[in-house]
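A.B. asks: one predicted model, sequence on top.
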Amino acid sequence: MGSASRVPEDRRGDGGRSAQGRSVGDDARLYSARHGTTKGRVESAPPLPPGHAAGKQRPPRKDTRPVLYLAYGSNLSRARMAARCPAARPLRPVTLPGWALRFERVATIVPDRDAHVRAALYRLTETCRRTLDRIEGVGEGRYRCALVSLPATEGVSAPVLTYIKVDDRRGPPTQDYLDHVVAGFQDWGFDLAPLRRAVAGAADTVR
């Protein structure tokens, strides 16, 4: 086995300044009105609109439906998200209670009522959403779309989109992947200690 992935010493970023414009609550209410509200549980995210299946293509239309996306792994990195989804707008950091960060080659979250996950909200267009579905391997069974609820103190009244790993990969992350996660933690000013613990836990599973 090669050398273990390492998380550098803690360095705080810019604290995740909020974007200007519509509030997070406005986007959440719009998303809830279109897709339904779920409190206290996780559901699969709604399917893509009709017309995206093979043989049923519709003419391109302007994206009009914002989607609130909760990032907790490599997509915390603003540079990585900008490269993947240029239209995505970083909003602000949030805390998701009742879940724990875990690494199984890549980042995922698992239910844990005594834990919490530091994350970031992005505002996505529908095009961004479809791009992330493809990158995260939803169609290949690597991740699944899910809706998770944030506490009322975060100012978001409807569930937000995230991705949860479902394939059978196990073990610690590669250093290249971990570097993206570290950059994201620093972008949003997060403490690196929870990240170190999650990486150490992944290494323990293969010993």
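C.D. replies: It's in.
A.B. asks: C-alpha only now, for contacts and for neighbours.
C.D. replies: OK.
A.B. asks: now for the nearest residue to residue 28 once chain neighbours are set aside, how many residues are close by?
C.D. replies: Nearest residue to residue 28 in three dimensions, chain neighbours excluded: residue 158, at 5.1 Å (C-alpha to C-alpha, 6 or more residues apart in numbering). Applying other C-alpha atoms under 10 Å, we find 28 residues neighbouring residue 158.
A.B. asks: which residues of this structure fall in helices?
C.D. replies: Secondary structure of the chain, counting by DSSP state H: helices at 24-35, 78-84, 126-135, 175-187, 193-204.
A.B. asks: among the ones you listed, which is the most enclosed?
C.D. replies: Mean neighbours per residue, mean count of other C-alpha atoms under 10 Å, is largest over these for helix 175-187, with a mean of 20.
A.B. asks: who does that helix touch, helix- and strand-wise?
C.D. replies: Here helix 175-187 touches helix 78-84, going by 3 or more C-alpha pairs under 8 Å, 6 or more residues apart in numbering; DSSP states H and E.
A.B. asks: return the distance of the helix it packs on from the chain's centre.
C.D. replies: A distance of 13 Å separates the centroid of the chain from that of helix 78-84, by C-alpha atoms, centre = their mean, to the nearest Å.
A.B. asks: let's bring in a second one:
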Amino acid sequence: MTDKRYYIAYGSNLNVPQMRMRCPHATILGTANLKGWELLFKGSKTGSYLTIEECEDGTIPVVIWEVTALDEAALDRYEGFPHFYYKRDIKLQYKGIRTGKRRTVTAFAYIMHEERPIGIPTNFYMRTCLEGYTTFHFNKNILIDAYNKCLEVCGYEE
């Protein structure tokens, strides 16, 4: 049994400098499209953050990281596991950053408890996520659409 696991990042953990600080032993393996899921901003009194929820026609760009047990413990603390986010194993195929080869793995994602209310993230959090989208050449409209959808739900005009 290895102490390394695969982790699906879709929000602020796409930000490589931030992940390097939090999880110094983590390695970027590749990118994938998580089909059947959508992004939403949800939260609590401390703020709104990204989560994923199943959605038949949704697709989210993600990064697959290989993490050690220590990295996973740091992520658990950061994500407020198990009270704020829970973990779910998801099988998906990623494309290797270095090799370009496709590989199917089971990786864990943090998912915010569904009863949390839709909310609006801070500009800082949004910028952090956008930097990750830029790094991996992801379509920023996916993130912006999630933001606009949450604005609408919260009753804000675009």
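C.D. replies: Received, thanks. This is a predicted model, so every value here is computed, not measured.
A.B. asks: quick revisit: I figured the residue nearest to residue 28 of structure 1 was touching residue 34, is that so?
C.D. replies: No - counting by C-alpha atoms under 8 Å, residue 158 of structure 1 does not reach residue 34; the two are 10.8 Å apart.
A.B. asks: give me the neighbour count for whatever residue of structure 1 lines up with residue 67 of structure 2.
C.D. replies: Aligned by TM-score structural alignment, residue 67 of structure 2 pairs with residue 124 of structure 1. Using other C-alpha under 10 Å as the criterion, residue 124 of structure 1 is surrounded by 23 other residues.
A.B. asks: in the longest strand along structure 2, what counts as buried?
C.D. replies: When structure 2 is parsed with DSSP state E, its longest strand is strand 47-67. Across strand 47-67 of structure 2, burial judged by 16 or more other C-alpha atoms under 10 Å covers 48-52, 59-67.
A.B. asks: between that strand and helix 69-79, how many degrees?
C.D. replies: Taking axes from the mean of the first three to the mean of the last three C-alpha atoms, to 10 degrees, strand 47-67 of structure 2 and helix 69-79 form an angle of 170 degrees between their directions.
A.B. asks: ok so, going back, alignment lookup: the residue nearest to residue 28 of structure 1 to structure 2.
C.D. replies: Under TM-score structural alignment, residue 158 of structure 1 pairs with residue 105 in structure 2.
A.B. asks: wait, its match sits on residue 96?
C.D. replies: No - with contact defined as C-alpha under 8 Å, residue 105 of structure 2 does not reach residue 96; the gap is 11.7 Å.
A.B. asks: surely residue 54 of structure 2 is in contact with residue 38?
C.D. replies: Yes - in this structure, residue 54 of structure 2 is within contact of residue 38 by C-alpha under 8 Å, at 6.3 Å.
A.B. asks: identify the residues contacting residue 90 of structure 2.
C.D. replies: 106, 107, 108, 109 (C-alpha atoms under 8 Å, 6 or more residues apart in numbering).
A.B. asks: neighbour count and distance to residue 31 of structure 2 for these - can I get that in CSV?
C.D. replies: Below are the contacts of residue 90 of structure 2 laid out as CSV (neighbours: other C-alpha atoms under 10 Å; distance: C-alpha to C-alpha, whole Å):
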residue, neighbour count, distance to residue 31 of structure 2
106, 15, 14
107, 20, 12
108, 19, 14
109, 20, 14
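A.B. asks: which residues touch the residue nearest to residue 167 of structure 1 when sequence neighbours are not counted?
C.D. replies: Leaving aside its sequence neighbours, residue 167 of structure 1 sits nearest to residue 142 (C-alpha to C-alpha, 6+ apart; 4.9 Å). Contact analysis of residue 142 of structure 1 by C-alpha under 8 Å, 6+ apart lists 136, 165, 166, 167.
A.B. asks: what does residue 142 of structure 1 correspond to in structure 2?
C.D. replies: Checking TM-score structural alignment: residue 142 of structure 1 goes with residue 84.
A.B. asks: one more: residue 85 of structure 1?
C.D. replies: Per TM-score structural alignment, residue 85 of structure 1 is aligned with residue 23.
A.B. asks: just give me the neighbour total for its match.
C.D. replies: The burial count for residue 23 of structure 2: 21, using other C-alpha under 10 Å.
A.B. asks: quick check, it in contact with residue 69.
C.D. replies: No - counting by C-alpha under 8 Å, residue 23 of structure 2 sits too far from residue 69 to count as a contact (10.0 Å).
A.B. asks: pipe the helices of structure 1 into a markdown table and attach distance to residue 64 of structure 1 per row.
C.D. replies: Shown next, in a markdown table, are these (distance: least, C-alpha to C-alpha, whole Å):
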| stretch | distance to residue 64 of structure 1 |
| --- | --- |
| helix 24-35 | 11 |
| helix 78-84 | 20 |
| helix 126-135 | 8 |
| helix 175-187 | 28 |
| helix 193-204 | 36 |
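A.B. asks: determine which of those helices approaches residue 92 of structure 1 most closely.
C.D. replies: When the helices of structure 1 are compared by C-alpha to C-alpha, helix 24-35 sits nearest residue 92 of structure 1, at 9.0 Å.
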